[in-house]
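K.L.:
Pasting the sequence and the predicted model now:
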Amino acid sequence: MAGTGVPGAGAGGRTAGELLVAGLAVHGVDLVFGIPGTHNLEIYRHLAAYGIRHVTPRHEQGAGYAADGYARATGRPGVALVTTGPALLNIAAAVGQAYSDSVPVLVVSPGMPLRHPQRGTGMLHEMRDQRAAMSAVARLSHRVTTHEELAAAVAQAFAEFAVERPRPVHLEIPLDLLGETGKVEPIGPIGIRRRVAAPATVTEAARALAAAERPGILAGGGARAAAEPLRTLAERLGAGVLTTANGKGTLPEEHPLAVTSALHLPGAAEFVADRDVLLAVGTEVAPTDWWYAPMPRPRKLIRIDLEPAQLAVNARPDIALAGDAAATLWSILEGVPGAAPSDAAPWRARLRAQARVEAARWLPWLDALAASLDRDATVVADTAMASYYGALGALPAHVPGGFLYPTGFGTLGYAVPAAIGVKLARPERQVLALSGDGGLMFSVAELATAAAERVPLPVLVFVNGGYGEIRAEMRDAGIAPFAVDLPVPDLAGLAAALGGRGVPLADPADLPGALAAALVHPGPTLLIAPEED
């Protein structure tokens, strides 16, 4: 195709497998994660010719998390290729997590042949309805039936990623169609703009914020691409800023207006209840952000969200702005005058103190980590106690996306494969995975992926002998701990067996030196820290 850098079709046209790869290439895809199988070989035939790098994780769930990490690091869709049946089900948990956290991931799989009987024949990897299974966890599961529909489906997926709330899409191509030839060209990117909130509501919001005596801002993951106007507006208003876990780092956490990212702390709810105007940007205001109760109600709530329907969920706003976060914030700024006094300092001090008390078990390690990492480093956290009780509130993030965490769906095993995706997307940045020994074992095989790709990846794992959070919940419920105390394998030996290194750490003072070595070692390094129960 002229001007695209994509090879043209031969005289006989392209197979659907080649058409898919050409469609990915014209949309700028240069890296995919996946595992080849009997039914998807026609896709793999063409990847190298179109300049698309392929990374092979050791499990399809790892492919999904790696694509998720790549997408969060770049803002571009992550792509995963799997085969039929069990492979597709393996990636489903990762797709569910991407849906929960609004991450653009495209999963491509073969499907049963075009004229395969509905009741099945016992064919290899046969499922009754792959599309129904994936529709339960993805925004859309689309089975194509022609070359023309395939070309359109790829373009539609990327167009929707660009303008809608980004959520995962599954594309299914019948395995017989993959090898059939058609004279169809891929459809290139469609020039589109994200929606902008209605001018009247923007003016109303600006007036309310300008008149506020105690304004506040709550920034979610949807605000990460709006860091500059968000900071500018916060400074003009003197507004303290809370963030969700996915919004952590949107305002650098050393900024005097950055209050906390740990919304479950008591002071965060009290801060919100004290606001006469609260602006919530790019957040569902979800129960999982606040953990134990819905967000308290400020006197007046303004919400900005890309998805209009979301504005009717969880916390109904007094002023609703349906539009792109950055464009809408810039528009609001036009109606907000210069700097105002701020009451953020005492709230910031109070919340910082609460966070450090909650994180006391891990605090020396987290402080050593904070002192050792670059400002633009990315910490990819698993659903581990050290993450949500510790790093969320007590490990500062200085850039948008500096802390990545699987909220909502709350999967385990996210950190290592997602960190691989981040590091491959941003090789110039320091990337660290943070996990517990229970969650690590869900995807520990991906250390072999990092080793094969020579990815410098420190993995800090806190060892508490199993599932520490559930153990604590059992005790709180008056249940003797049951099925949560697990023997810890030789983690250093396991890391070595998978092509990496294992470094036991006796004390936080050991961390800086071990971390410095791990950040330049061409492969994964498991940094093994003891944890008091």
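P.N.:
Thanks, I have the structure now.
K.L.:
only C-alpha atoms for contact and neighbour calcs from this point on.
P.N.:
OK.
K.L.:
most residues in a single helix of the chain, which one?
P.N.:
Determined from DSSP state H, the single longest helix within the chain is helix 147-163.
K.L.:
For that one, buried residues please.
P.N.:
Applying a neighbour-count criterion of 16 or more other C-alpha atoms under 10 Å, one finds 147-148, 150-155, 157-163 buried in helix 147-163.
K.L.:
And it, what does it pack against?
P.N.:
Contacts defined by 3 or more C-alpha pairs under 8 Å, 6 or more residues apart in numbering; DSSP states H and E place helix 147-163 against helix 16-26, strand 169-174.
K.L.:
Show me what the shortest one is packed against.
P.N.:
The one in question is strand 169-174. Using 3+ C-alpha pairs under 8 Å, 6+ apart: strand 169-174 touches strand 105-111, strand 140-143, helix 147-163.
K.L.:
what's the closest of the ones you listed to residue 232?
P.N.:
Comparing those against residue 232 with C-alpha to C-alpha, the closest turns out to be helix 147-163 (24.2 Å).
K.L.:
now that closest one, how far from the chain's geometric center?
P.N.:
The chain centroid and the centroid of helix 147-163 are separated by 22 Å, computed with C-alpha atoms, centre = their mean, to the nearest Å.
K.L.:
Also compute the angle for that helix relative to strand 169-174, please.
P.N.:
170 degrees (axes from the mean of the first three to the mean of the last three C-alpha atoms, to 10 degrees).
K.L.:
Need the residues that contact helix 147-163.
P.N.:
Residues from elsewhere that reach helix 147-163, judged by C-alpha atoms under 8 Å, 6 or more residues apart in numbering: 16, 19-20, 23-24, 27, 77, 104, 106, 142, 144, 166-167, 169, 171, 173, 182, 184-190, 192-195.
K.L.:
Give me the neighbour count for residue 532.
P.N.:
Residue 532: 8 surrounding residues under other C-alpha atoms under 10 Å.
K.L.:
what secondary structure does it sit in?
P.N.:
At residue 532 the chain is in coil, as set by DSSP: H, G, I helix; E, B strand; the rest coil.
K.L.:
Distance of it relative to residue 462?
P.N.:
Applying C-alpha to C-alpha, to the nearest Å, the value for residue 532 to residue 462 is 9 Å.
K.L.:
what do you get for residue 412?
P.N.:
Separation of residue 412 from residue 462 (C-alpha to C-alpha): 14 Å.
K.L.:
the more surrounded of the two?
P.N.:
Taking other C-alpha under 10 Å, residue 412 and residue 462 do not tie; residue 462 has more neighbours (24 against 21).
K.L.:
then this one, side by side with the first:
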Amino acid sequence: MTRAERWYTTSTAFLEALAEAGVRYVFANLGSDHPGLVEAYARARDEGRAGELPELVICPHESVAMSAAQGYAQASGRPQAVVVHVDCGTQNLGGTLHNAAKARVPVLVFAGASPVTQDGELPGGRNEFIHWIQDVPDQRGIVRGYTKYDNEIRTGRNVKQLVHRALQIACSEPAGPVYLVGAREVMEEHLTPVPGRAELFTATTPGALAPEVAARIADALAGARNPVVVTSNLGREPDAVVELVRLCERLAVRVIESVPMYVNFPADHPLHAGYQWNTPAPNPALTEADVILVLGCEVPWIPSLNRPAGNARIFVVDADPLKERTPLWHVPAELYARANPGLAARQLADEVAAGPVRAEDVTARYARSVADHDRRAADRARKARPRPDVITPEYLAVCVHDAIDDETIVLSEAITNFGVVSEFVPRSVPGTLFGSGGSSLGWHAGAAIGVKLAVPDRLVVSLVGDGTYLFGVPASAQWTARRYGAPSLTVIIDNQGWRAPKLSTLAVHPDGVAAANDDFGVGFAPGADLPGVAAAAADAWAHTVADPAELPPLLTEAVKVVRDGRSAVLAVRVPPV
């Protein structure tokens, strides 16, 4: 037996399996349950084999680790791994696991488990008081509402099979996170090295529309007076955007991006009909539509606020068209089809390309779309005019847009200013916009690290609220970014409070006491030096600005700082909540 084989354990095999499956990074928050992993990494470095294992990225907070893995997967299309400490670390993942689940992003989470022996029966048995405290009845149950698959590693002899199966499930549509646990004794088990067979665990191939279904939808679109596509996540596959453009240009179909988490359709295209968030009024493009294709979309509209006309024909196409893990969800469609949105867009584009079109109708629709697109552009320009006394969110967003280029990757987590970021920092290049996909705040902080590691030659800019910035555990995130050479620019839209709970309360109780007394409990007084957190933790460039005239030059300076390799945080004071 060679020296390497003598020390070959389940932990070594686990890390090898991740590497075999294409995992580049393990974002880790280590604990007492991970001696086997720590030793496996140390031995690999000592023996000159470190390059054979995924690179270990230490994250002082679990939410940063999970968001970094999600960001990397979103930017690269390849799943990454997260290592956390037993039940405590699993719970600290919290909302970030929700984000990955709702965004359908593949991430493998591994957590240790309390040792299963206490009298010295096996290596790795209990020898610290926390091993009793952390022994909970159903650790895997903590995550079961958010994972596609969970399992326990009970022996090292099939650990590679379990890892490859978990990643196979994570990457198969609809994608999502998976969770494995393993006790210390199991992770310390000595094994005979066995190569994995990752090529036998490929993800399921994307589903296509049945030919008759594709023909039915294509005929409906071709025969419509005012066809519309509503989408939010088709752009998770950048090539799908090209196919959607091809489909829409053939018939002059307008596109609404509802709660977009990606670039789904070029913002500068005349057929782009705008964005829909918590829009409190009917969307004209939606109410006028007689045929609507909901293509890769989670929430196409809010029924009580902006639903389409009652006689509109609606078709829903998605990898999960019924949102089977969402207890209450319904779009009144005449057809629901399970298919990959990008593949479906290509099929429909091929169908309409081969069929006849009413040229005069297409020309007239296109002309109306151009006019509407120009009108909305003029309206944006009016709203974004600088004021001498205050920085508005619209002006801030325009200044950010002017300071970056078309290839810059924007992470949007601006919450009540989501719509402002969409409209005033428009993205047209696929793969240059990402959102969390969920509603747990703070995703941007770790995601910026993951995105930068995935595409190191690109500028990464996050636009976030001040509350969101704090949710991101900025000290931990900025430290991690500095250690691993992943600088980014964070622009804080600082309204000194939580605006979202105030708007939610006003929507339900417009004439209530909270409204009458302006008593919402959402202010952040006394104010804090938010950029100073990043400066203290990671020597980041840090500034706060309230003067409109100072904003453009500060943004220019911040962008240069980041391109030169140092993170930057700029807090921009806007009217307070």
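P.N.:
Thanks, I have it. The structure displayed is predicted, hence computed values, not measured ones.
K.L.:
coming back round to it: closest one of the buried residues of helix 147-163 of the first structure to residue 51 of the first structure?
P.N.:
Distances from residue 51 of the first structure to those, taken as C-alpha to C-alpha, are shortest for residue 154 (17.8 Å).
K.L.:
Alignment lookup: the closest one to the second structure.
P.N.:
The alignment partner of residue 154 of the first structure in the second structure, by TM-score structural alignment, is residue 163.
K.L.:
what's the answer for residue 36 of the first structure, then?
P.N.:
Using TM-score structural alignment, the partner of residue 36 of the first structure in the second structure is residue 30.
K.L.:
In contact with residue 47 of the first structure, which residues are there?
P.N.:
By C-alpha under 8 Å, 6+ apart, the contact set of residue 47 of the first structure is 21, 53, 54.
K.L.:
Tell me the buried residues within those residues.
P.N.:
Looks like the contacts of residue 47 of the first structure have 21, 54 buried, using 16+ other C-alpha under 10 Å.
K.L.:
Now render the contacts of residue 47 of the first structure as TSV, adding distance to residue 71 of the first structure.
P.N.:
Putting the contacts of residue 47 of the first structure into TSV (distance: C-alpha to C-alpha, whole Å) gives the following:
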residue	distance to residue 71 of the first structure
21	18
53	15
54	15
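K.L.:
ok, the contacts of residue 47 of the first structure vs residue 98 of the first structure, which is closest?
P.N.:
Closest to residue 98 of the first structure out of the contacts of residue 47 of the first structure is residue 54 (20.5 Å), distances taken as C-alpha to C-alpha.
K.L.:
how about the host helix or strand of that closest one, aligned to which bit of the second structure?
P.N.:
For residue 54 of the first structure, the host element (DSSP states H and E) is strand 53-55. Taken onto the second structure by TM-score structural alignment, strand 53-55 of the first structure occupies residues 55-57 there.
K.L.:
I'd say residue 459 of the second structure and residue 561 touch.
P.N.:
No: using C-alpha atoms under 8 Å, residue 459 of the second structure makes no contact with residue 561, being 10.9 Å away.
K.L.:
Who has more neighbours out of these two?
P.N.:
Set side by side, residue 459 of the second structure and residue 561 show more neighbours around residue 459, with 23 against 18, by other C-alpha under 10 Å.
K.L.:
What lines up with that one in the first structure?
P.N.:
Aligned against the first structure by TM-score structural alignment, residue 459 of the second structure finds its counterpart in residue 430.
K.L.:
After superposing, tell me the mean distance of stretch 364-371 of the first structure to the second structure.
P.N.:
Superposing on the second structure and averaging over aligned pairs (mean C-alpha distance after the TM-score superposition for the first structure), stretch 364-371 of the first structure comes out at 1.1 Å.
K.L.:
chain center to that stretch, what's the gap?
P.N.:
Distance of stretch 364-371 of the first structure from the chain centroid (C-alpha atoms, centre = their mean) equals 23 Å.
K.L.:
Now do it: everything it contacts.
P.N.:
For stretch 364-371 of the first structure, contacts defined as C-alpha under 8 Å, 6+ apart pick out 390, 391, 394, 395, 396, 508, 509, 511, 512.
K.L.:
Out of those, flag the one nearest to residue 480 of the first structure.
P.N.:
Of all the contacts of stretch 364-371 of the first structure, residue 480 of the first structure sits closest to residue 390, with 25.3 Å by C-alpha to C-alpha.
K.L.:
burial measure for the closest one, as a count.
P.N.:
Neighbours around residue 390 of the first structure, by other C-alpha under 10 Å: 23.
K.L.:
I figured it hits residue 363, correct?
P.N.:
Yes: here residue 390 of the first structure lies in contact with residue 363, judged by C-alpha under 8 Å, at a distance of 7.1 Å.
K.L.:
between the two, what contacts are shared?
P.N.:
residue 356.
K.L.:
rewinding a little: from the contacts of stretch 364-371 of the first structure, list just the buried residues.
P.N.:
Neighbour counting with 16+ other C-alpha under 10 Å marks 390, 391, 394, 395, 396, 508, 511, 512 as buried within those.
K.L.:
Residue in the second structure paired with the second one?
P.N.:
Translated: residue 391 of the first structure. Aligned counterpart of residue 391 of the first structure in the second structure: residue 421 (TM-score structural alignment).
K.L.:
Can you tell me the closest non-neighbouring residue to that match?
P.N.:
Among residues not flanking residue 421 of the second structure along the chain, residue 397 sits closest, at 6.1 Å (C-alpha to C-alpha, 6 or more residues apart in numbering).
K.L.:
Aligned counterpart of the one you found in the first structure, please.
P.N.:
Counting by TM-score structural alignment, residue 397 of the second structure lines up with residue 366 in the first structure.
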